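>>> mind folding the following:
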Amino acid sequence: MKLLGMIGGTSWHSTVEYYRMINELAGAKFGGSQNPPLLLYSLNIQLMREQNMEKIQAGYLEISRKLETAGAQAIIICANTPHMIYEYVQPKINIPILHIAEAIGKEAQKQGLKNLGLLGTKPTMTMDFIPGYLDQNFGIQTVYADRKDFGEIHRYISEDLTQGKFTPDAKTYFINQMKKLEEKGADGIILGCTELPMLLSQEDFHRPLLDTTKLHAQLAVEFILS
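The predicted model follows:
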């Protein structure tokens, strides 16, 4: 099995989910008799909250180099939003970063989905690191929430979900947002924050929900066993 480096901490709740899923998926391949070697660097979420792009890029580059030096053969970033650093960090290290949009695109392609609604933090919904990757590599178009709703979507994620608060009010809010995305033409929904699959499940909506945490963990295990 290949050694995978994990960058977590944004938030630690979703990092726990990544660690659990990677071990469970790998264990399913070996009947539970083995678990994969993993290197986990859990950073302080304050790095992201400061919203200083240069500092965020420098921080993720430093961590990535530490994991590479420690022997990691690839890196997985255990959250959606930090993939904003992908284009900056990837050319500066010698091992691949397993991009979360690669996992999303493969699953959408498998299900025949062409127009995906995107829910996530404000950077995830306004920057191009997921929509651009999906368009360029899979020909998949992104359907966006109303711009006036970006602030409230982000608030629910940053103030509630990343703090471990999964309330009925938050669930109702995001189900209504998914309905709006469907009305705009979305044939599937990207749960583009790793806490959203902890709040919502496929039973909550009739369109396919793409659980980015699970799909990304599956991509990680494919690499580990490749």
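>>> from now on I want contacts and neighbour counts done on CA atoms only, so please keep to that.
Will do.
>>> which residues in the chain form helices?
12-30, 46-49, 53-69, 86-89, 100-111, 122-126, 131-138, 150-155, 168-183, 196-199, 212-225 (DSSP state H).
>>> give me the spatial nearest neighbour of the residue positioned nearest the centre of the chain, chain neighbours excluded.
Geometric centre of the chain, nearest residue: N80, 3.2 Å, by CA atoms, centre = their mean. Nearest non-adjacent residue to N80, counting by CA to CA, 6 or more residues apart in numbering: C193, 5.6 Å away.
>>> same question, Q177
Counting by CA to CA, 6+ apart, A145 is the residue found nearest to Q177 once chain neighbours are left out, at 7.1 Å.
>>> equivalent analysis for I77, please.
Per CA to CA, 6+ apart, closest to I77 is I7, 4.8 Å.
>>> distance of T124 relative to F150?
10 Å (CA to CA, to the nearest Å).
>>> scratch that, I76
27 Å.
>>> same check on A103?
With CA to CA as the criterion, A103 and F150 are 24 Å apart.
>>> what does A28 give?
39 Å.
>>> which one of these two has more residues nearby?
F150 (18 against 13; other CA atoms under 10 Å).
>>> which residues touch the more buried one?
T121, K122, M125 (CA atoms under 8 Å, 6 or more residues apart in numbering).
>>> one more, for comparison:
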Amino acid sequence: MQTIGLIGGMSWESSLVYYRDLNLGVQQRLGGLSSPKLVLSTVDFAELTHLEDDEKWDQIGTLLADAAAGVERAGADFLLLCTTTFHKVADQVADAVDIPLLHLADVVSDACTAAGMDKVAFIGTTVAMNDPFFISRISDGGPEVIVPDARHHEWLNDAIYGELVHGRVVDRTRRRVVDLIDELWDAGAGGVLLGCTELELLVRQADTELPVFPCTTLHVQAALDRALA
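Okay, the predicted model is just below:
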């Protein structure tokens, strides 16, 4: 079994999901008392969000690259960033280590292609919806990606940072997100990407008829495939 390296803390709710699901996944696959070999480094989310607000992405990249180097020194065989938004600096992080980075966008693109998707919708933070760093990587060899109309971006971002990263799951917000997913379905999306770990706390497949691609779950499964290969 290979050792999985995790860079977390963006938010700690996201790290919790990764840690829990990696453990559950190994237990389901191997049984008994089996658990994954993990190295986890968490960062100060407040520091990163302040830098994000000031658009100091080079400094964010340096912080996450330093964390990745520490995870590598601790014995990780490959690396995951437990976040979507901060994949904006994934190349800077990958360049700082000699172990592979399992990029979330590549995992999601492969899953959509395997499901026969030609067009999918992506919902996440404002940065991830507005900046092409993540969506373009999915579209390269994968499906076309559409995002909600710009008028929805601010409230969705506020719901993520104001509620979900604090573990607050609000029914009113769920209903509004499901309505938004229906709008994207009407716009031609064949599936919806939950492009933020915390959104998986809010929306489940049972909430909508549109196929849901939970990005964190896909990332975890790909990490398990690699670690147990």
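>>> if we can go back for a sec, tell me the counterpart of the residue nearest to N80 of the first structure in the second structure.
C193 of the first structure maps onto C196 of the second structure when the alignment is built from TM-score structural alignment.
>>> could you report the neighbour count for its match?
Counted with other CA under 10 Å, C196 of the second structure comes out at 23.
>>> ok, T126 of the first structure next?
Using other CA under 10 Å: T126 of the first structure sits among 14 other residues.
>>> G27 of the first structure touches S33, doesn't it?
Yes - under the criterion of CA atoms under 8 Å, G27 of the first structure makes contact with S33 at 6.7 Å.
>>> those two: which is more packed in?
G27 (16 against 9).
>>> gap between the equivalent of that one over in the second structure and L218 of the second structure?
Aligning on TM-score structural alignment places G27 of the first structure opposite Q27 in the second structure. Using CA to CA, Q27 of the second structure is found at 17 Å from L218 of the second structure.
>>> got it, and D53 of the second structure?
Taken as CA to CA, the span from D53 of the second structure to L218 of the second structure is 28 Å.
>>> more neighbours: the two, which one.
L218 (16 against 9).
>>> contacting residues around V143 of the first structure?
V143 of the first structure touches N115, L116, G117, L118, L181, K184, G185, A186, counting by CA under 8 Å, 6+ apart.
>>> the match of G27 of the first structure against S35, yeah?
Yes - contact status for Q27 of the second structure versus S35: in contact at 6.2 Å, counting by CA under 8 Å.
>>> what sits against the residue located most distally from the centre of the first structure?
Here the centre of the first structure is the reference, and by CA atoms, centre = their mean the most remote residue is S33, at 28.1 Å. Residues near S33 of the first structure by CA under 8 Å, 6+ apart: G27.
>>> same thing with A145 of the first structure?
G117, L118, L119, Q177, K180, L181.
>>> ok, and the closest non-adjacent residue to the second one?
This points to L118 of the first structure. L118 of the first structure's closest residue in space is I190 (CA to CA, 6+ apart), at 5.0 Å.
>>> surely the one you found touches K214?
No - I190 of the first structure is beyond contact range of K214, at 11.9 Å (criterion: CA under 8 Å).
>>> which one's more surrounded, the two?
I190 (24 against 19).
>>> show me the contacts for that one.
I104, L116, G117, L118, L119, L209, L210, D211, T212.
>>> counterpart of the residue nearest to the centre of the first structure in the second structure?
Checking TM-score structural alignment: N80 of the first structure goes with T84.
>>> what do you get for L219 of the first structure?
Match for L219 of the first structure (TM-score structural alignment): A222.
>>> count of neighbours near the counterpart of F122 of the second structure in the first structure?
With TM-score structural alignment as the criterion, F122 of the second structure lines up with L118 in the first structure. Around L118 of the first structure there are 25 other residues, counting by other CA under 10 Å.
>>> most neighbours among the contacts of A145 of the first structure, which one is it?
G117 (27 neighbours).
>>> just give the closest residue to the match of G27 of the first structure, not the sequence neighbours.
S34 is the one closest to Q27 of the second structure (CA to CA, 6+ apart), at 5.5 Å.
>>> now do A227 of the second structure
Nearest non-adjacent residue to A227 of the second structure (CA to CA, 6+ apart): Q2, at 4.5 Å.
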